[in-house]
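Engineer: Structure of the sequence below:
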Amino acid sequence: MNIERLSLDQLRVFAQVADSGSFLAAARALARAQSAVSYAVTTLENQLGVALFDRSQYRPQLSEAGKELLRDARQVLDQVDALQARASAYAQGQELEITLALDVFFPTAALVGLLQGFRAAFPGVTVRLEIEALGAVAERVLDGEAMLGILGTLPIVPAHLLHISLPTVLLVGVAAPSHPLAQVTGRVPERLLAQQVQLVLSDRSALTANQDFSVHSSLSWRMSDLGTKHALLRAGLGWGYMPRHVVADDLAAGRLVTIRTGAHPPAGLALPMQCIYRPDHRVGPALSWWLDALAQLTSFDPA
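Structural biologist: Model (predicted):
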């Protein structure tokens, strides 16, 4: 077996014969002589040391080895086609990868819709998502690890970053129905908030380390994951602020209830979200798509 002498053309001919059902049909599809197609497949079989087709019948049938190796051949061809497409796009100035730093409060439904549109427009560009909170989003953009970021839990836009205003996310105070604060009618006094464990998102960045936003209690439990905070809230282990779109089903089902605090309006706090990016970052077609798509958002509510 001399696998290093295999050619992509041989693999394409092999796949075409399998798809067409005969050497003659494959020759027509490839606009080649039937003898050239037969020679390419025979040479490939000799190099691999196995028969890819059973030729004992009127039409060639894939052998057991041929069925297995056809999957490998298609995978190789797909990877080569992707390589060619990505290289061509990069030569024209298109990015090969987009890295986005997103705040944990950014609605997942909106993100899914954006990613669907992006994949349709740039199928060859890979996407790296980093979900962060507080200053970690801005830090990823400032240090160049992320091409753009979406701030939510950080109330300020760091200097030297360009920004695009996005729709707001409604932030509400919630607790389990069994929680002591859920028994309070009307606005909860600050002294009662301070007596209960508050579940707070922690900051993994140096940008805003040791800074607290909307923290009312010294009895705070801190975590970097919004899903963990959500689970602890439903378990009655504390109270905290959550994006309304994340807890909407829990509120409707009674697994959580809203609580009113002096820091937030009765209906909740409209939290501004911002798209941020560095002014010195080269804006290629893929990044330009994201900036345009985000700028056109008027609401995070499902259409």
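
Engineer: going forward, measure contacts between C-alpha atoms and count neighbours the same way
Structural biologist: Noted.

Engineer: got the contact list for P123?
Structural biologist: Contacts for P123 (C-alpha atoms under 8 Å, 6 or more residues apart in numbering) come out as none.

Engineer: quick one: it is in a helix?
Structural biologist: No - secondary structure of P123 (DSSP: H, G, I helix; E, B strand; the rest coil): coil, not part of a helix.

Engineer: And it, how far from L115?
Structural biologist: Distance of P123 to L115, computed by C-alpha to C-alpha, to the nearest Å: 11 Å.

Engineer: residues contacting the spatially most central residue of the chain?
Structural biologist: The centre of the chain sits closest to L129, judged by C-alpha atoms, centre = their mean, with a distance of 4.9 Å. Applying C-alpha under 8 Å, 6+ apart to L129 gives the contacts 99-102.

Engineer: ok, and for stretch 18-29, which residues are buried?
Structural biologist: Within stretch 18-29, the residues scored as buried using 16 or more other C-alpha atoms under 10 Å are 18, 22-24, 26-27.

Engineer: Can you measure across it, start residue to end residue?
Structural biologist: 12 Å.

Engineer: swap in stretch 88-100?
Structural biologist: End-to-end distance for stretch 88-100: 23 Å, by C-alpha to C-alpha.

Engineer: Spit out the contact partners of L162.
Structural biologist: Contacts of L162 (C-alpha under 8 Å, 6+ apart): 276-279.

Engineer: Against L115, how distant is it?
Structural biologist: L162 is 22 Å from L115, by C-alpha to C-alpha.

Engineer: same check, this time on Q94
Structural biologist: Distance from Q94 to L115, by C-alpha to C-alpha: 17 Å.

Engineer: again, but for V247
Structural biologist: 23 Å.

Engineer: So between those two, which is more surrounded?
Structural biologist: Between V247 and L115, counted using other C-alpha atoms under 10 Å, the more crowded position is V247 (19 against 14).

Engineer: what residues are up against the more buried one?
Structural biologist: For V247, the contacting residues are 230, 256, by C-alpha under 8 Å, 6+ apart.

Engineer: Please generate a structure for the following sequence too, so the two can be compared:
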Amino acid sequence: MIKPDLLKCFIAAADTGSFSAAGRLIGKHLATVSGNIARLEDELGVLLFDRDGKYPQLTEAGLNLYDGAKVVVDSVERFTRNANQLSAGVPATFTLAIDENIDFQPIAKILKQAQQQWPYLRFNVVCQCVSDIFAAAREGEVDLALTPSLEGNSQFYEFQAIGHCDIVIACSKQHPLAKKRQITNDDLMAHTQILGSALDKQDSLYQVSKMSPSVCCVNGYHNTLQLVQAGVGWAMLFAPQQTSVADIKILAPEFMQTQMQIQYDLIWPKNQPLNEVHQFFIKGIKPIFSKA
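Structural biologist: Reported below is the predicted structural model:
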């Protein structure tokens, strides 16, 4: 089997145009680079460089084999880094569950940073209703989940309170409510309210959220937002950070003397030890909610 070190010398020489420059690039002596390339040529039975001129020139065979050599070296390096991560305790996969009623955009930025730090870790992200998230946590099917704080469920998971999420009441800029200077409870009740379809009607969150007798149910934050933008009705949006959204007006009904908020937790299955990936997400997500 051809050793990757030989291929690295070949690639460096092809990229830099000289054996001495290749040595400087990969931190090896000129004699080592020249010897490794000669050894590689012997093993392959082909001449990779024409050495007649001042600088070595790739032969036709060298040009033909260059791309394949890059693939082999990249694969070996990827394999090695992946193995090093696993041996250091980084999991092969990590499943993150997010309450579907919350704006996912701030969390997506944290996920991008995690992907950059662990490029060979396979991330699974699911946006689900709260009941499905708790069921998945009970079965050990998620590694970490972002959910509203609910009492009486912690017998099967560990949790850490991370802060509050603002709840804003919004409608489209073309909606009749957007034109009113003052908005009463009666005004809200006179128009369709867009509600999360996954909310249990017996749940306290549903009882607090539902205000209008006319309801349009939909799943997920972005689907709710699209219906609001389309003028279907008004909705309570869960926004961990203040964001400006096109065609949306934030309303300030008379009953809202203070900012409406809901407490959020990060949860994980009981007896599951926290690894560095858990800690990364906990550290990254917590400031999003502490600013809310």
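
Engineer: any chance of the buried residues of stretch 18-29 of structure 1 in TSV, plus distance to P265 of structure 1 and secondary structure?
Structural biologist: As requested, the buried residues of stretch 18-29 of structure 1 are exported to TSV (distance: C-alpha to C-alpha, whole Å; DSSP: H, G, I helix; E, B strand; the rest coil):
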residue	distance to P265 of structure 1	secondary structure
A18	67	helix
S22	73	coil
F23	74	helix
L24	75	helix
A26	70	helix
A27	73	helix
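
Engineer: What is the nearest of these to G66 of structure 1?
Structural biologist: A18 (9.1 Å; C-alpha to C-alpha).

Engineer: which position in structure 2 aligns with the closest one?
Structural biologist: A18 of structure 1 maps onto A14 in structure 2, with residues paired by TM-score structural alignment.

Engineer: Please name the nearest non-neighbouring residue to that match.
Structural biologist: L58 (6.8 Å; C-alpha to C-alpha, 6 or more residues apart in numbering).

Engineer: Likewise for D301 of structure 1?
Structural biologist: Leaving aside its sequence neighbours, D301 of structure 1 sits nearest to A110 (C-alpha to C-alpha, 6+ apart; 7.9 Å).

Engineer: what secondary structure does L237 of structure 1 sit in?
Structural biologist: Following three-state DSSP, we place L237 of structure 1 in the coil state.

Engineer: Give the aligned equivalent of it in structure 2.
Structural biologist: Using TM-score structural alignment, the equivalent of L237 of structure 1 in structure 2 is V232.

Engineer: so G23 of structure 2 sits right up against N36, yeah?
Structural biologist: No - with contact defined as C-alpha atoms under 8 Å, G23 of structure 2 does not count as touching N36 (11.0 Å).

Engineer: between these two, what contacts are shared?
Structural biologist: Counting by C-alpha under 8 Å, 6+ apart, the common neighbours of G23 of structure 2 and N36 are C9.

Engineer: Longest strand in structure 2, please.
Structural biologist: Counting by DSSP state E, the longest strand found in structure 2 is strand 157-172.

Engineer: Buried residues, it. List them.
Structural biologist: Buried residues in strand 157-172 of structure 2 (16+ other C-alpha under 10 Å): 157-159, 161-172.

Engineer: Any figure for the gap between the alignment partner in structure 1 of S290 of structure 2 and L166 of structure 1?
Structural biologist: Aligned counterpart of S290 of structure 2 in structure 1: S299 (TM-score structural alignment). Taking C-alpha to C-alpha as the measure, S299 of structure 1 falls 8 Å from L166 of structure 1.

Engineer: same thing with Y39 of structure 1?
Structural biologist: From Y39 of structure 1 to L166 of structure 1 the distance is 61 Å (C-alpha to C-alpha).

Engineer: if I look at the closest residue to L24 of structure 1 other than its chain neighbours, how far off is A51 of structure 1?
Structural biologist: Nearest residue to L24 of structure 1, sequence neighbours excluded (C-alpha to C-alpha, 6+ apart): Q34, at 5.6 Å. Distance from Q34 of structure 1 to A51 of structure 1, counting by C-alpha to C-alpha: 18 Å.

Engineer: now L6 of structure 1
Structural biologist: 15 Å.

Engineer: okay, the two: which has more neighbours?
Structural biologist: Higher neighbour count among L6 of structure 1 and A51: A51, with 17 against 13, using other C-alpha under 10 Å.

Engineer: tell me which element that one falls in.
Structural biologist: Assignment of secondary structure by DSSP states H and E places A51 of structure 1 within no helix or strand.

Engineer: Name the nearest residue to it, ignoring sequence neighbours.
Structural biologist: Closest to A51 of structure 1 by C-alpha to C-alpha, 6+ apart is E45, at 5.5 Å.
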